[in-house]
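K.L.:
What shape does this take:
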Amino acid sequence: MNVDALLTGIYDHLPDLVDAAVDGLSPEQLCRRPGPGANPVGWLVWHLTRIQDQQVAELLGVDQVWVTGDRAARFGLTADPADTGYGHTPEQVATVRPDSAQALVDYHRAVAERTRTFLAGLRPADLDRVVDESWDPPVTLGVRLVSIAADDLQHVGQAAYLRGLLRS
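P.N.:
Coordinates of the predicted model:
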């Protein structure tokens, strides 16, 4: 199996998992916290998409999908490319208010398509390219792509679990 097929296979699971996590949930359910300070389904899916969007855009040297069109407005936010949810306080989490499950799906699918296009052109040697020298050891493209996928899979799993709590 070649490297782009392997990575594409991993990332191609995410849109369906996102869809399943939010399908049929109302805006209120997307924002409902299972307990004080906990993150709701809508925030988790927004955050995992924001991280992938920010990281892949940086790797490509292009603007994030987030800052195009009316995406941010559909979440009650401004199109701040630095706002990914990382380090959000409970008050900041509460400001992320998707207008529908479809807003989350649409945003994630747009980011997933960009990621898929990026992955399609990779060769094994590309994965050894250092993309961040601020860490010791420096982070390679391969490590970054695995890290993004791992983070996304963890958060979509959390969202799916919370969906089950909401629907029970």
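K.L.:
contacts and neighbour counts: CA atoms only from here.
P.N.:
Will do.
K.L.:
Just the helices from the protein, written as ranges.
P.N.:
3-22, 27-31, 41-60, 90-95, 101-120, 141-167 (DSSP state H).
K.L.:
what sits against the residue nearest the centre of the chain?
P.N.:
Taking Cα atoms, centre = their mean as the criterion, Thr49 is the residue nearest the geometric centre of the chain, at 1.8 Å. Going by Cα atoms under 8 Å, 6 or more residues apart in numbering, Thr49 touches Tyr107, His108, Val111, Asp152.
K.L.:
for these, which one is nearest Thr117?
P.N.:
Lowest distance from Thr117 to those (Cα to Cα) belongs to Val111, with 10.0 Å.
K.L.:
That closest one against Gln55, yeah?
P.N.:
No: using Cα atoms under 8 Å as the test, Val111 is too far from Gln55 to be in contact (10.6 Å).
K.L.:
Quick check on the two: which one has the bigger neighbour count.
P.N.:
Neighbours per residue (other Cα atoms under 10 Å) separate Val111 from Gln55, with Val111 holding more: 22 against 17.
K.L.:
quick revisit: please spell out the ChimeraX selection for the buried subset of the contacts of Thr49.
P.N.:
Remark: buried members of the contacts of Thr49, expressed as a ChimeraX selection using 16 or more other Cα atoms under 10 Å:
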select :107,108,111,152
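K.L.:
Now tabulate the contacts of Thr49 in CSV and tack on distance to Thr95.
P.N.:
CSV is the format used below for the contacts of Thr49 (distance: Cα to Cα, whole Å):
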residue, distance to Thr95
Tyr107, 17
His108, 19
Val111, 22
Asp152, 21
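K.L.:
Now show me the structure for the sequence below, then we'll compare the two:
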Amino acid sequence: MNAQDVIRQTAGTSMMVVNAYLSDLDDSELCSRPGPGCNPIAWQLGHLISSECRLLDSICPGSAATLPDGFDEQHSKDNANKDQPGDFCSKQEYLDLFTRVHAASMAALEQLSEADLDAPAPEHMREMFPTVGAMFVLIATHPMMHVGQWVPARRALGKPVVI
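P.N.:
Next comes the predicted model:
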């Protein structure tokens, strides 16, 4: 197993957990907040999608999927206080976008050599993620930083344990 295999496996695990936790939620339930002051699940999904595109373009310019007009603004920090179904996309739209964004990231990864993964990350990210490979690890694990927040929302909605 090489570095690309490990990153690909990690990203696949993250997406499996995302899909499991979203599997039985409807569009209105995506507006649930895990707790006071937490961002709604729908906003977090948009943040994950937008972030992955920005991160990928910072290390592989032009490789990220194109998002719908206004998507980044819809999921900006200024809109994290919104929590009505009309404020966000449908679950299917998020799933479709996330699939496309993830596929673009994995396609970009396939084009890189092991040596490419050792190249320095963008300057503003180097303190925490020093290399292109470390940036791909961030892309692969960022969803896991958020899905744990969805469990309290799932419990409050009376949803079963899925993992």
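K.L.:
tm score of chain vs chain?
P.N.:
For this chain pair, the superposition-based TM-score is 0.78 by TM-score structural alignment, normalised by the length of the second structure; 156 aligned residues with a Cα RMSD of 2.7 Å.
K.L.:
Which of the contacts of Thr49 of the first structure are retained in the second structure?
P.N.:
Contacts conserved in the second structure for these, using both residues aligned by TM-score structural alignment, their matches' Cα atoms under 8 Å: Tyr107, His108, Val111.
K.L.:
which one of the helices of the first structure is the most hemmed in?
P.N.:
Across those, averaging neighbours per residue (mean count of other Cα atoms under 10 Å) puts helix 41-60 on top, at a mean of 23.
K.L.:
quick one: that helix to helix 101-120, angle?
P.N.:
30 degrees (axes from the mean of the first three to the mean of the last three Cα atoms, to 10 degrees).
K.L.:
Now do helix 41-60 of the first structure against helix 141-167, angle only.
P.N.:
170 degrees.
K.L.:
With the second structure overlaid, report how far helix 41-60 of the first structure is off on average.
P.N.:
Aligned to the second structure and superposed, helix 41-60 of the first structure gives a mean residue distance of 1.6 Å (mean Cα distance after the TM-score superposition for the first structure).
K.L.:
Figure out how far that helix is from the centre of its chain.
P.N.:
3 Å (Cα atoms, centre = their mean, to the nearest Å).
K.L.:
In the second structure, what stretch matches it?
P.N.:
Helix 41-60 of the first structure corresponds to residues 41-60 of the second structure when matched by TM-score structural alignment.
K.L.:
Tabulate the helices of the first structure in TSV, adding columns for distance to Val67 of the first structure.
P.N.:
Output for the helices of the first structure, formatted as TSV (distance: least, Cα to Cα, whole Å):
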stretch	distance to Val67 of the first structure
helix 3-22	20
helix 27-31	22
helix 41-60	10
helix 90-95	17
helix 101-120	11
helix 141-167	20
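K.L.:
wait, which of those helices is closest to Ala82 of the first structure?
P.N.:
Closest among the helices of the first structure, using Cα to Cα: helix 41-60, at 8.1 Å.
K.L.:
Okay, the residue of the second structure most remote from its centre and Asn2 of the second structure: tell me how far apart.
P.N.:
What lies farthest from the middle of the second structure is Ala115; by Cα atoms, centre = their mean that is 25.7 Å. The gap separating Ala115 of the second structure from Asn2 of the second structure is 12 Å, by Cα to Cα, to the nearest Å.
K.L.:
Could you do Ser51 of the second structure as well?
P.N.:
Separation of Ser51 of the second structure from Asn2 of the second structure (Cα to Cα) stands at 25 Å.
K.L.:
Kindly report the same for Val18 of the second structure.
P.N.:
From Val18 of the second structure to Asn2 of the second structure the distance is 25 Å (Cα to Cα).
K.L.:
next one: Ser58 of the second structure
P.N.:
In terms of Cα to Cα, Ser58 of the second structure sits 23 Å off from Asn2 of the second structure.
K.L.:
Same question for Ala119 of the second structure.
P.N.:
Counting by Cα to Cα, the gap from Ala119 of the second structure to Asn2 of the second structure is 16 Å.
K.L.:
And the counterpart of Gln92 of the second structure in the first structure, how far from Val45 of the first structure?
P.N.:
Correspondence of Gln92 of the second structure to the first structure, assessed by TM-score structural alignment: Gln102. Between Gln102 of the first structure and Val45 of the first structure the distance is 12 Å, computed by Cα to Cα.
K.L.:
how about His155 of the first structure, what's its partner in the second structure?
P.N.:
Aligned partner of His155 of the first structure by TM-score structural alignment: His146.
K.L.:
surely Arg100 of the second structure meets Thr66?
P.N.:
No: contact criterion Cα under 8 Å: Arg100 of the second structure and Thr66 do not qualify, at 9.0 Å.
K.L.:
Show me what the residue farthest from the centre of the second structure aligns to in the first structure.
P.N.:
Under the alignment by TM-score structural alignment, Ala115 of the second structure pairs with Ala125 in the first structure.
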